[in-house]
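[1] need a 3D model of the sequence below.
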Amino acid sequence: MTTMEAMEATTTEVTEKLSKLEMQDVMATALAGITPRDPENHPLRLFERAKKEGRILFVQGPMVRYSKLPFRSLMRDYAVDLCYTPMILAKEFVRSNFARNSDFTTSSSIPFRQGVFPVIPADTPLIVQFGASNALDFARAAEMVAPYCDGVNLNCGCPQSWAISEGVGCALMRKPELVAEMVREAKKRTGNGFSVSVKMRIHADLEETKRWVQIVEAAGPDYITVHGRTRNMRSSEPVKLDGVKLVKETASCPVVENGDVFSLEDVDRIVKETGVDGVMAARGLLTNPALFAGFKKTPWGAVERFIAYNMQQPIPFRLAQHHIIEMMENLIPKKDRSAIYEAAGTMVEMLDYLDERFVIKRPGEDGFGEAVEVQWQRGWRGVNERVETTAEETEKSEL
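    Predicted structure coming up:
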């Protein structure tokens, strides 16, 4: 062994010892006061229940920056069965307390102020998605979050060049043996009662996709989510449902389709053509969080609910603002949405701006979270457009 090899071996040994000590500390903290996972929220139980109800599973997909706690809370109000966190890089997560605190927040990991916002649901069932390039990082990350969630998911589908250069995301679509090792190691560390799954894309050569699924499924993932596009396909190109169907026919575990889910009509078409056990939406839920509940556009109550959830566990202002503007895509004209963006630089400024123009109810007010149509304040019909009110209308409004 060379001097350099000896130094590297020593460094690895020290790192692993430190990681073990840190893991013990993290797990001790995690288990203090945390309610044990409810086995009824295991994804396989969710698939079983959905099947008994004669339907498929509705899943909110992982979205970088956007599928954080306030948005996940909103999802649970509108027929979503299973929620995902944004993708978290396992390498940083297992090595940095700062990364853990900034990347992952759930209602079981924070002390909620009881009685202030009674509408907040438990953040479960929940899947934490990781981007990882090796089995050790993925398994350690899974072990760390296990007390707080119902499963972990390995991202094998992120097509961005930075991810591939780091050996995560779509880079793993060329390494099915490594993915199988990662699944096995995560299951070994977390135990049989904890869900481990993978999210994949298809290959240009579907025979390669079939082989990938066969190798990975042999490691025992609880379910597979497939995005029906190749790495190089744009989101504007329709998903290849023949590839999704092949994955469903190849795998014996449940399969969830991801891609081009914007309405219940899309859901019906996808299920009919592929036979999948669930569908996952991401972009569709950003513009219409109530998609799976059968709404054609965002109900106004969803805007009210998101604002309330975000007041309880706030995310950065520009992210919250983006959520609200996205929800209004089919509710108000583009010029009005642009005006909302330009009018405010803080959450307080934006709420003042919205309250002047819209009726936005808060928790505890009669009808909170129930309105379907946009609720304009009297005298407004656009964010920059006032309307004249008659004396009779003014008198009625004051009664």
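
[2] from here on, contacts and neighbour counts on C-alpha atoms
    OK.

[3] toward the C-terminus, what is the element adjacent to the helix or strand hosting Val26?
    Taking DSSP states H and E as the definition, Val26 sits inside helix 3-31. Going down the chain from helix 3-31, the next helix or strand is helix 43-52, by DSSP H and E.

[4] which neighbouring elements make contact with the next helix or strand after that next one?
    Using DSSP H and E, the helix or strand that directly follows helix 43-52 along the chain is strand 57-60. Packed against strand 57-60, as judged by 3 or more Cα pairs under 8 Å, 6 or more residues apart in numbering; DSSP states H and E, are the following elements: helix 43-52, strand 82-84, strand 278-281.

[5] what sits up against strand 57-60?
    46-47, 50, 75, 79-84, 277-282, 285, 292 (Cα atoms under 8 Å, 6 or more residues apart in numbering).

[6] go again with 6 Å.
    By Cα atoms under 6 Å, 6 or more residues apart in numbering, the residues outside strand 57-60 that reach it are Ala50, Val80, Asp81, Leu82, Cys83, Gly278, Val279, Met280, Ala281.

[7] buried residues in the very next helix or strand once past that strand, which are they?
    Of the helices and strands lying after strand 57-60 in sequence (DSSP H and E), the nearest is helix 69-75. Applying a neighbour-count criterion of 16 or more other Cα atoms under 10 Å, one finds Leu69, Pro70, Phe71, Arg72, Ser73, Leu74, Met75 buried in helix 69-75.

[8] just stretch 15-22 next, same as before
    Glu22.

[9] how far does that stretch sit from its chain's centre?
    Stretch 15-22 sits 30 Å away from the centroid of its parent chain (Cα atoms, centre = their mean, to the nearest Å).

[10] and if you look at stretch 62-77?
    Remark: stretch 62-77 is offset 6 Å from the chain centroid, using Cα atoms, centre = their mean.

[11] can you map out the strands along the chain?
    With DSSP state E as the criterion, the chain has strands at 57-60, 82-84, 88-89, 126-131, 151-155, 195-201, 224-227, 255-258, 278-281, 380-382, 385-386.

[12] mind putting those in TSV, distance to Arg189 and mean neighbour count included?
    Output for the strands of the chain, formatted as TSV (distance: least, Cα to Cα, whole Å; neighbours: other Cα atoms under 10 Å):
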stretch	distance to Arg189	mean neighbour count
strand 57-60	26	24
strand 82-84	21	25
strand 88-89	18	22
strand 126-131	15	26
strand 151-155	12	28
strand 195-201	11	25
strand 224-227	20	26
strand 255-258	24	27
strand 278-281	27	25
strand 380-382	55	17
strand 385-386	59	12
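
[13] please give the structure of this sequence too, so both can be compared:
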Amino acid sequence: MQIGSVLLGGRVALAPMAGVTDRAFRQICREHGAALTYTEMVSTRALAYGDKKTPRLLSLAENERPAAAQIFGHDPASMAEGAKIACALSGCAIIDINMGCPAPKIVNNGDGSALMRDPALAARIIEAVKNAVDVPVTIKFRKGWDDKSVCCVAFARMAERAGADAITVHGRTRAQQYSGQADWDAIRAVKAAVHIPVIANGDVFEPEDVPRILAHTGADMVMIGRGSLGDPWIFSRANALLETGVCPPLPPFAERIDTAVRQIELAAAQKGERVALLEARKHVNWYLKRERGVKAFKQRVCALERMEELYPLAEALKHAVEDGPPCI
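    Just a heads-up that it's a prediction; the model follows:
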């Protein structure tokens, strides 16, 4: 798989998810086979104004190359300047432009999927960013604004003409947000309409979904979002399935909890203990999503105040799940 001049070692990528795919989680996913990772989306306006918190979002892990930095905004000049800053701060190999985020606070500013309603402006943004940076530029967008304005094929053709090196299509409309079913037929139509690489996104929750969406859409690559939460092994298992036709099982529960703990340690090293433990509440819950009878442990995770409290809790959780009976 190749995007512009960037050669990738696989066909499965981790989606950028605001507030989720921080450097710690991306590092874990790369260790488990994600061929490409993206930073959380960063505002080009914040970059231009020198916001002090934004550069941290662009920090890449040591094992995270090649990687993409995702930017958002709606002013071509600001997007071009922000892309240059993002490249300089991160050392990324790819700039990805978010034209698909459905969040009201993003859309109401004219950013994200709002740009699907103004393809002429979207084209100027792509052209401006392409002229500003020396790395490949990719675009992430949706099926359309709503069911009455499905425009992904025309939008994809516009992006290709404007100079995009690859595109990612989420098979839902902005109106759907993350509800309903992703339309893989729409992604297939996009793939048939353009000559640049197409990355398929939407409803990939298990390793078996990866070969299914590739076969159905003809896409060049798959991007996994919510399916990776608490499950970085989805990448290695999907890779094995693509290569051998056999999907390995999940690792033992103890290994999964050790990975969760390591992710929190990595986050604490970057963000500090307090922030990492606050964010651990959602991440640990995701790692426990397949387990029954662990409600009491989830509540105890929410009460953690120091890293030293995490380790005995993790050991107790291992014994409760593996030795039984389950804790309730």
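
[14] quick TM-score on the pair, please.
    Here the superposed chains carry a TM-score of 0.84, computed using TM-score structural alignment, normalised by the length of structure 2; 307 aligned residues with a Cα RMSD of 2.7 Å.

[15] right, and Met41 of structure 2 touches Ala68 too?
    No - the criterion here is Cα atoms under 6 Å, and Met41 of structure 2 misses it with Ala68 at 10.2 Å.

[16] what about the helices in the stretch 101-250 of structure 2?
    With DSSP state H, counting those that start in this stretch as the criterion, the stretch 101-250 of structure 2 has helices at 104-107, 119-132, 152-162, 184-193, 209-217, 233-244.

[17] my read: Ile196 of structure 2 touches Ala166, true?
    Yes - assessed by Cα under 6 Å, Ile196 of structure 2 is found in contact with Ala166 at 5.4 Å.

[18] more crowded one of these two?
    Neighbour count, other Cα atoms under 10 Å: between Ile196 of structure 2 and Ala166, Ala166 has more, with 24 against 20.

[19] any idea how far the more buried one is from Lys191 of structure 2?
    Ala166 of structure 2 sits at a distance of 11 Å from Lys191 of structure 2 (criterion: Cα to Cα, to the nearest Å).

[20] now do the shared contacts for those two.
    With Cα under 6 Å, 6+ apart as the test, Ala166 of structure 2 and Lys191 reach no residue in common.

[21] that older thread, output the helices and strands packed on strand 57-60 of structure 1 as JSON lines; include the columns distance to Lys199 of structure 1.
    JSON lines is the format used below for those (distance: least, Cα to Cα, whole Å):
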{"stretch": "helix 43-52", "distance to Lys199 of structure 1": "14"}
{"stretch": "strand 82-84", "distance to Lys199 of structure 1": "12"}
{"stretch": "strand 278-281", "distance to Lys199 of structure 1": "11"}
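
[22] how close does the counterpart of Pro102 of structure 2 in structure 1 get to Pro289 of structure 1?
    With TM-score structural alignment as the criterion, Pro102 of structure 2 lines up with Pro159 in structure 1. Going from Pro159 of structure 1 to Pro289 of structure 1 by Cα to Cα gives 25 Å.

[23] of those two, which one has the most company?
    Pro289 (32 against 18).

[24] residues in contact with the aligned partner of that one in structure 2?
    If you follow Pro289 of structure 1 across to structure 2 using TM-score structural alignment, you land on Pro232. Shown in contact with Pro232 of structure 2 (Cα under 6 Å, 6+ apart): Cys29.

[25] returning to that earlier point: just checking, what packs against the helix holding Val26 of structure 1?
    Packing partners of helix 3-31 of structure 1 (3 or more Cα pairs under 6 Å, 6 or more residues apart in numbering; DSSP states H and E): none among the helices and strands.

[26] can you add mean neighbour count and distance to Gly50 of structure 2 and give the helices of the stretch 101-250 of structure 2 back as CSV?
    Conversion of the helices of the stretch 101-250 of structure 2 to CSV gives the following (neighbours: other Cα atoms under 10 Å; distance: least, Cα to Cα, whole Å):
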stretch, mean neighbour count, distance to Gly50 of structure 2
helix 104-107, 15, 20
helix 119-132, 20, 19
helix 152-162, 20, 29
helix 184-193, 20, 37
helix 209-217, 18, 39
helix 233-244, 20, 35
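
[27] any chance of these in TSV with distance to Phe141 of structure 2 as columns?
    Below are those laid out as TSV (distance: least, Cα to Cα, whole Å):
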stretch	distance to Phe141 of structure 2
helix 104-107	13
helix 119-132	11
helix 152-162	8
helix 184-193	11
helix 209-217	16
helix 233-244	22
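
[28] what's the closest of the ones you listed to Arg142 of structure 2?
    Each of the helices of the stretch 101-250 of structure 2 has some distance to Arg142 of structure 2 by Cα to Cα; the shortest is helix 152-162, at 6.6 Å.

[29] whereabouts in structure 1 does the closest one align?
    Using TM-score structural alignment, helix 152-162 of structure 2 pairs with 209-219 in structure 1.

[30] tell me what angle the longest helix along structure 2 forms with helix 233-244.
    Secondary structure assigned by DSSP state H gives helix 253-271 as the longest helix of structure 2. Angle of helix 253-271 of structure 2 versus helix 233-244, following axes from the mean of the first three to the mean of the last three Cα atoms, to 10 degrees, is 120 degrees.

[31] so what touches helix 253-271 of structure 2?
    Ala24, Ala276, Lys318.

[32] how many neighbouring residues does the residue nearest to the second one when sequence neighbours are not counted have?
    So that's Ala276 of structure 2. Closest residue in space to Ala276 of structure 2, ignoring its immediate chain neighbours: Ala268 at 4.9 Å, by Cα to Cα, 6 or more residues apart in numbering. Using other Cα under 10 Å, Ala268 of structure 2 is surrounded by 19 other residues.
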